[in-house]
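Chemist: Build me a model:
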Amino acid sequence: MATGLRFGPIRQAVHICVDMQGLFTGHSRWAMPWFERVLPEIHKLVSLHPSRTIFTRFIPADSPVETRGSWTRYYEKWQEMTLAHVDKTLVDLVPELARYVPPARVFDKRVYSPWFSGELASTLHNADISSLVVSGGETDVCVMATVMGGVDLGYRIILATDAVCSSSDEAHDAMQKFYGQRLSQQVETAETVEILEAWSESGRNGH
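Modeler: Below is the predicted model:
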């Protein structure tokens, strides 16, 4: 499996931090056991370039009847996680990261993919962004949707392997292998320390 930053310096990049919200930690029904373990690595990435950080937030449906298709079935199963029932403060980013907004920005979404509305793609295009550093959760759901959409749009994707997590260890491990093997020409997988060093060096050189 190919690992490390193989395609040169990190330039014209933003960090997309996926769904690090109260919904996915603590005693929530959607909690990811490794959330707290990856949070320090994510914090390092955010604090390096806060103005070049974009947080996404997954916003649950108000109720199952306001959805359609398989989303209705999904929210019938997870009715206690709809906005009609869940503690709405859990939709917020965790405090350790929320304090960086602004200058960091937030994009809300009602589905797994942050690309669905077109707003994120338009923002990145207008800013002449070509590379995306990706962190957050879940490795096999919303992170995957972020990565795959970014690949389709032609971005260089850099996945911070120690800054992503899932509620399924098996699926997390499988996706790490998938990113590194099957998408080896479009996705680079590297640990946070390597990304920080490369991105810091690019910044010192004016990129």
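
Chemist: hey, let's count contacts and neighbours off CA atoms from now on
Modeler: OK.

Chemist: Could I get the contacting residues of Val111?
Modeler: If you count contacts by Cα atoms under 8 Å, 6 or more residues apart in numbering, Val111 has them with 58-59.

Chemist: That should have said Glu194, apologies.
Modeler: Counted by Cα under 8 Å, 6+ apart, Glu194 has contacts 4-5.

Chemist: Please give the structure of this sequence too, so both can be compared:
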Amino acid sequence: MQSQMLRFGPLSNHALHIVIDMQKMFAEPGNFYCDGLQAIVPVIANIARNKIQSTVFTRFLPHQINKPPASPWQAHYHQWLTADFGQLPPEQYDLVEPLDQLSHPDNTINKNTYSVFESQAFQGILDKQRPDTLIFSGVKTNYCVLACVLASVDRDYRTLVVTDAVAGSSDQTQHAVLDTLLPRFIHQIELVTADTLLQSWKSDS
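Modeler: Predicted coordinates:
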């Protein structure tokens, strides 16, 4: 699934780690539960603590629909997100422990779509930090993580996915993305374990 070395060499101190949607609603039994989330929490926390100045967290929040659905995307929100996702208690949108202790308003981005690149706040972070590499962890591998990764590729960033720090809707979808889909992007996407990532990432300076 990945080699023991980064294909394109060590990372600079201009890389940015993006933790996708590690929220309570995906960690607790219910319509949005992600079975593999708890296993990746300590892995993500270790990366974030080592690179806290280079880590950004995202939260997927409800999008308000005030008119009947006029497109497949609006219909998706109207039927699923408004009825279920939008009715969750507010604390369900919070990040899980201990990631909530590592986040603050300046490094946490709220988004209403799968890809964080649709967020003006995220674009502001990119404009300010000017990273050369984007590193992705979080959930779900087959939805928001995948959308963010492909958007990163389209914007010509060096793009990494930390394979032991992402979790999908099921084992089947997890393996489909990590073992079949992403390896086809041999020039654009690097699959790496957390240990190899930290060994290959230069110290902050």
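
Chemist: After superposing, what score do the chains get?
Modeler: The TM-score (TM-score structural alignment, normalised by the length of structure 2) is 0.88; 202 aligned residues with a Cα RMSD of 2.2 Å.

Chemist: For Glu191 of structure 1, see how far away the equivalent of Cys34 of structure 2 over in structure 1 is.
Modeler: The equivalent of Cys34 of structure 2 in structure 1 is Met32 (alignment by TM-score structural alignment). Separation of Met32 of structure 1 from Glu191 of structure 1 (Cα to Cα, to the nearest Å): 20 Å.

Chemist: same question, Phe55 of structure 1
Modeler: Look at Phe55 of structure 1 and Glu191 of structure 1: by Cα to Cα, they are 20 Å apart.

Chemist: Specify which residue of the two has the higher count of neighbours.
Modeler: Shown here are Phe55 of structure 1 and Glu191; by other Cα atoms under 10 Å, Phe55 has more neighbours (24 against 17).

Chemist: Just say helix, strand or coil for the more buried one.
Modeler: At Phe55 of structure 1, secondary structure determined by DSSP: H, G, I helix; E, B strand; the rest coil is strand.

Chemist: right, and it touches Gln21 too?
Modeler: No: look at Phe55 of structure 1 against Gln21 with Cα atoms under 8 Å: they stay out of range, at 9.8 Å.

Chemist: Now do stretch 170-178 of structure 2: distance from first to last residue.
Modeler: Stretch 170-178 of structure 2 has an end-to-end distance of 12 Å (criterion: Cα to Cα).

Chemist: Where does that stretch end up in structure 1?
Modeler: The aligned range for stretch 170-178 of structure 2 is 168-176, by TM-score structural alignment.

Chemist: and that stretch, which residues are buried?
Modeler: For stretch 168-176 of structure 1, the buried set under the neighbour-count rule, 16 or more other Cα atoms under 10 Å, comprises 171-172, 175-176.

Chemist: how much does the biggest helix by length in structure 2 stray from structure 1?
Modeler: Counting by DSSP state H, the longest helix found in structure 2 is helix 37-50. Overlaying structure 1 shows helix 37-50 of structure 2 at a mean distance of 0.8 Å from the equivalent residues (mean Cα distance after the TM-score superposition for structure 1).

Chemist: Now do that helix: which elements does it pack against?
Modeler: Where contact means 3 or more Cα pairs under 8 Å, 6 or more residues apart in numbering; DSSP states H and E, helix 37-50 of structure 2 is packed against helix 24-27, helix 99-102, strand 133-139, strand 158-167, helix 194-200.

Chemist: So which bit of structure 1 is the last one matched to?
Modeler: Mapped onto structure 1 using TM-score structural alignment, helix 194-200 of structure 2 covers residues 192-198.

Chemist: Where does the residue nearest to Arg6 of structure 1 when sequence neighbours are not counted fall, secondary structure wise?
Modeler: Nearest non-adjacent residue to Arg6 of structure 1, counting by Cα to Cα, 6 or more residues apart in numbering: Glu188, 7.0 Å away. Assessed by DSSP states H and E, Glu188 of structure 1 sits inside strand 187-190.

Chemist: in that strand, what counts as buried?
Modeler: Result for strand 187-190 of structure 1 [16+ other Cα under 10 Å]: buried residues 187-190.

Chemist: Quick check: that strand compared with structure 2, mean distance?
Modeler: Looks like 0.7 Å for strand 187-190 of structure 1 (mean Cα distance after the TM-score superposition for structure 1).

Chemist: Now do that strand: which elements does it pack against?
Modeler: Right, strand 187-190 of structure 1 is packed against strand 156-165, helix 169-181 by 3+ Cα pairs under 8 Å, 6+ apart.

Chemist: which one of the ones you listed lies closest to Asp108 of structure 1?
Modeler: Distance to Asp108 of structure 1, taken as Cα to Cα, is lowest for strand 156-165 among these, at 19.0 Å.
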